[in-house]
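Asker: no sequence for this one, just the structure:
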């Protein structure tokens, strides 16, 4: 959250831009045997559920679905409630923020943050899933030179039109596109406008592969980006490796591998590794923060709006995080000098 505003002392506004929306990375693809590999699932041991509130910044391993990762973390912490902020394919590794308890109320705001990916494109082969887990549907002997790759990158920066992969979670007449594709139905998805904030060639380890880094907006499919770059270069391409290095304000260097969480839990005789739990409020770092009096906090907690009074009252519009006594108490919507409560935080994290 940004520096708080105080309705009791009428501090000036310190709101921050929440930034463009970003897409949860490439969720849907054909089911694989290793998605349910017993080695990747938490042990079948009963634990009493607890009220655990906060964020776990997980470094998801390759070969595990996002749902399995959430289940593993939820089990390790014996949490009653858990969710994640942006799906990662089993093929992908990296930043998977997992919300526990009250933190699940802030997931939509984390989803609004920009996401950064590093990915490898395999030239010469296009697959039905646009990644290495699909079947080859087109091949080419052409391998693009560095100069040719650099020459097309501007065409994929900024606002672009992009057709999502057939194997995606988008719905067609109420059914998921990947379900239709698996059943052999020809899937045709309309192009959508997405935003690519940056796209850079990082390295070319050999003629068949190129490594890129991109910061992209909501709705962007990295798999489609690889496919379309291949076609633009007069060849074909698909994702052979994908890692998400950042989600919003959650950087790669703060991620904790699942294996490390499990090891800490085992060392402490099944005690949850609470020292890695981040506060609920970090999911709201991009929102303006408003500090209110105890009386206003009580009104908001009962679902009643408050009025920002006084000549120097802050001018706020849109979502705002609200604190009282140093505790996060609510998410609200500011409109015409009033704050309307939307979500109440009972844990005060």
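Answerer: Thanks, I have the structure now. Please read all numbers here as calculations on a predicted model, not as lab measurements.
Asker: For the rest of this, base every contact and every neighbour count on C-alpha atoms.
Answerer: OK.
Asker: pretty sure residue 64 is touching residue 87, no?
Answerer: No - under the criterion of CA atoms under 8 Å, residue 64 makes no contact with residue 87, lying 11.2 Å away.
Asker: Quick one: the strands in the stretch 151-300 of the chain, in order.
Answerer: Under the criterion DSSP state E, counting those that start in this stretch, the stretch 151-300 of the chain carries strands at the ranges 158-162, 171-172, 175-176, 192-206, 209-216, 237-247, 250-251, 256-257, 289-291.
Asker: so can I have a markdown table of those strands showing mean neighbour count?
Answerer: A markdown table is the format used below for the strands of the stretch 151-300 of the chain (neighbours: other CA atoms under 10 Å):
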| stretch | mean neighbour count |
| --- | --- |
| strand 158-162 | 16 |
| strand 171-172 | 13 |
| strand 175-176 | 14 |
| strand 192-206 | 16 |
| strand 209-216 | 20 |
| strand 237-247 | 25 |
| strand 250-251 | 18 |
| strand 256-257 | 16 |
| strand 289-291 | 27 |
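Asker: let's bring in a second model and compare:
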């Protein structure tokens, strides 16, 4: 994806801080932690464990993971909780084992997987707390990592909110066998991966090194600025416009320095400073192609302001009148 620059020569900011250059106290307010959740622990227990270790006031998460599942849980710290509902929308990747009640040839397995790739229809299972209505979900891929007549190891990439067990239960007629899932492990959530995840022990050790020894590096390597979790297309704002947008005002075309190509009308986008700081999550009024032709007018509006107004102080040389 390319970037269209509206204001040549205006792509440098003199205000603000690059997210990775924030102090540790600032990072503890504006970051996420990728936690490798062990089996038999709830998502709530996981987030509260992170809260206790880091001594923060508020935590959230980027998607539930059942107690019997292990793997990536994205824990949001304090101000990062403001973008929870936007992180949750990212797709998911899981690796797990399928056990069949009878032998299933690989060719039959591949045909069934192909049938359930793309847009699928699901009704949430009876035990689900969500309303049991027919929903459309998207399964990007179902890949066989290893296969034997009575079992297979697979990797699934799917839309958030897809019920994995229901997905394979619905395949039983095509497979001509009952299917059970085990060793379910989430390996990716949005653009965050299990390779970035740490255990509770590693997180605690890094925090103690910071508190007791003044060694920031281990903790810095764990705290991921919330900006790096964003997968939405981006709009880059002028320094002078940011205080106004932090107050909830709409985005005019002359507030924009650059934006990602292929932005659509009515699309949820991320609004950034020129120092890559997240200002707000917003929604466009017109497409990127239309923006390229405009000289004035409103092109987007914030739906969730993330940056506190006082954190982006303007000096007198950059304030719009």
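Answerer: Okay, I see it. Bear in mind the structure is a predicted one, so any value in this text is a computation, not a measurement.
Asker: Make JSON lines from the strands of the stretch 151-300 of the first structure and add distance to residue 341 of the first structure to it.
Answerer: Putting the strands of the stretch 151-300 of the first structure into JSON lines (distance: least, CA to CA, whole Å) gives the following:
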{"stretch": "strand 158-162", "distance to residue 341 of the first structure": "34"}
{"stretch": "strand 171-172", "distance to residue 341 of the first structure": "32"}
{"stretch": "strand 175-176", "distance to residue 341 of the first structure": "34"}
{"stretch": "strand 192-206", "distance to residue 341 of the first structure": "31"}
{"stretch": "strand 209-216", "distance to residue 341 of the first structure": "31"}
{"stretch": "strand 237-247", "distance to residue 341 of the first structure": "26"}
{"stretch": "strand 250-251", "distance to residue 341 of the first structure": "26"}
{"stretch": "strand 256-257", "distance to residue 341 of the first structure": "33"}
{"stretch": "strand 289-291", "distance to residue 341 of the first structure": "12"}
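Asker: closest to residue 263 of the first structure out of these?
Answerer: The closest approach between residue 263 of the first structure and any of the strands of the stretch 151-300 of the first structure, judged by CA to CA, belongs to strand 256-257 at 10.1 Å.
Asker: Any chance you could list what contacts that closest one?
Answerer: For strand 256-257 of the first structure, the surrounding residues in contact (CA atoms under 8 Å, 6 or more residues apart in numbering) are 56-61, 276.
Asker: again, but for stretch 225-236 of the first structure
Answerer: Applying CA under 8 Å, 6+ apart, the external contacts of stretch 225-236 of the first structure come out as 121, 123-126, 130, 138-144, 148-149, 152, 156, 162, 237-239.
Asker: can you check stretch 200-220 of the first structure too?
Answerer: Applying CA under 8 Å, 6+ apart, the set of residues contacting stretch 200-220 of the first structure is 20-25, 112, 114-124, 143-146, 149-150, 153, 162, 164, 194-199.
Asker: Out of those, name the ones that lie in helices.
Answerer: Counting by DSSP state H, these place 146, 149-150 in helices.
Asker: most centrally placed residue in the second structure?
Answerer: Centroid-nearest residue in the second structure, with CA atoms, centre = their mean: residue 87, separated by 3.4 Å.
Asker: Trace that residue over to the first structure, please.
Answerer: Matched across to the first structure, residue 87 of the second structure falls on residue 110, judged by TM-score structural alignment.
Asker: Are we agreed that that match is in a helix?
Answerer: Yes - the assignment for residue 110 of the first structure is a helix, going by DSSP: H, G, I helix; E, B strand; the rest coil.
Asker: That one and residue 248 touch, don't they?
Answerer: Yes - contact criterion CA under 8 Å: residue 110 of the first structure and residue 248 qualify, at 6.2 Å.
Asker: And the helices in the first structure, which stretches?
Answerer: So, for the first structure - with DSSP H - the helices run 66-77, 107-111, 146-152, 177-182, 222-232, 258-267, 294-301.
Asker: so how far is the first one off the chain centroid?
Answerer: Its chain's average C-alpha position is 16 Å from that of helix 66-77 of the first structure, according to CA atoms, centre = their mean, to the nearest Å.
Asker: Over to the third one?
Answerer: Using CA atoms, centre = their mean, we find the averaged C-alpha position of helix 146-152 of the first structure to lie 30 Å away from the chain's own average C-alpha position.
Asker: now swap in stretch 255-265 of the first structure and tell me
Answerer: In this view, stretch 255-265 of the first structure has its centroid 20 Å away from the chain centroid, taken as CA atoms, centre = their mean.
Asker: Is there a neighbour count for residue 282 of the second structure? I'd like the number.
Answerer: Per other CA atoms under 10 Å, the neighbour tally for residue 282 of the second structure reads 22.
Asker: Residue 169 of the first structure -> the second structure?
Answerer: Taking TM-score structural alignment, residue 169 of the first structure has residue 129 as its aligned residue in the second structure.
Asker: how near is the aligned partner of residue 199 of the first structure in the second structure to residue 78 of the second structure?
Answerer: Taking TM-score structural alignment for the superposition, residue 199 of the first structure sits opposite residue 142 in the second structure. Distance from residue 142 of the second structure to residue 78 of the second structure, counting by CA to CA, to the nearest Å: 35 Å.
Asker: Out of the helices of the first structure, the one nearest residue 9 of the first structure is which?
Answerer: When those are ranked by distance to residue 9 of the first structure, counting by CA to CA, first place goes to helix 294-301 at 13.4 Å.
Asker: outside of that closest one, which residues touch it?
Answerer: The contact list for helix 294-301 of the first structure, computed with CA under 8 Å, 6+ apart, reads 305-306, 323-325, 329-330, 340-341, 344.
Asker: Including distance to residue 281 of the first structure, could the helices of the first structure go into a markdown table?
Answerer: A markdown table is the format used below for the helices of the first structure (distance: least, CA to CA, whole Å):
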| stretch | distance to residue 281 of the first structure |
| --- | --- |
| helix 66-77 | 19 |
| helix 107-111 | 11 |
| helix 146-152 | 40 |
| helix 177-182 | 35 |
| helix 222-232 | 29 |
| helix 258-267 | 22 |
| helix 294-301 | 17 |
